[in-house]
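Asks: give me coordinates for this.
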Amino acid sequence: MKYLLAVFATVFLAELGDKTQFATLLFATEKQQHPLLVFLAASLALIAATGLAVGLGVLAERYLAALPLKLLAGLGFVVIGALTIRAHFTG
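Replies: Purely as a prediction, here's the structure:
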């Protein structure tokens, strides 16, 4: 249960305010769209994307077990963050 809550909290916080959430908000503002349909479509898209990520994670663990995947993923995020900061200051 503790692991489930940790995954939920991590994904929930990561999704708050991201571009996907803003896109969903914009879809919901269209008067011709029923909000429930927007919710269902966005939820199904998130479920599909998460299913793909879990499947790729299982394959990565199975075939790349010798590599330190968490370290590589963390370094990837650091590189992306550094490039984003650099782009901010260089225009």
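Asks: could you use CA atoms for every contact and neighbour count after this?
Replies: Will do.
Asks: can you pull the buried residues of the top helix by length along the chain?
Replies: Determined from DSSP state H, the single longest helix within the chain is helix 35-63. Using 16 or more other Cα atoms under 10 Å as the test for burial, helix 35-63 gives 35, 38, 42.
Asks: another for comparison:
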Amino acid sequence: MLLSIDWRIFFTIFATVFLAELGDKTQLATMLFATDKDVSKWTVFFAASAALIVASAIGVLVGSFLAEYINGKILSYLAGSGFILIGLYTLYTA
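Replies: Prediction:
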């Protein structure tokens, strides 16, 4: 089976995830590890990259599984509602 990539979707997903990750706790934790002079920056880079790949793979697998049983539009509403609730909770506890 050949790998078929829809480049428009690829770049949409890339840009969305890239912007979402900028300045978040994952990036801050990675920067903190990179400040250790005794640790190879390549080790930090590859470990953080591997972690993001595994987390993304889990997201794809769970999303594919859920799509078998739940309409995609409903999943979008649930995800959006979840983000709003997390934002409201964050504002409330600030």
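Asks: of all the buried residues of helix 35-63 of structure 1, which comes closest to residue 51 of structure 1?
Replies: residue 42 (14.1 Å; Cα to Cα).
Asks: map the closest one onto structure 2.
Replies: Residue 42 of structure 1 maps onto residue 48 in structure 2, with residues paired by TM-score structural alignment.
Asks: same deal with residue 18 of structure 1?
Replies: Aligned against structure 2 by TM-score structural alignment, residue 18 of structure 1 finds its counterpart in residue 24.
Asks: number of nearby residues for its match?
Replies: Residue 24 of structure 2 has 10 neighbours, counted by other Cα atoms under 10 Å.
Asks: distance from the longest helix of structure 1 to the middle of the chain?
Replies: 9 Å (Cα atoms, centre = their mean, to the nearest Å).
Asks: that one packs against which elements?
Replies: helix 19-29 (3 or more Cα pairs under 8 Å, 6 or more residues apart in numbering; DSSP states H and E).
Asks: no further queries at this time; thank you.
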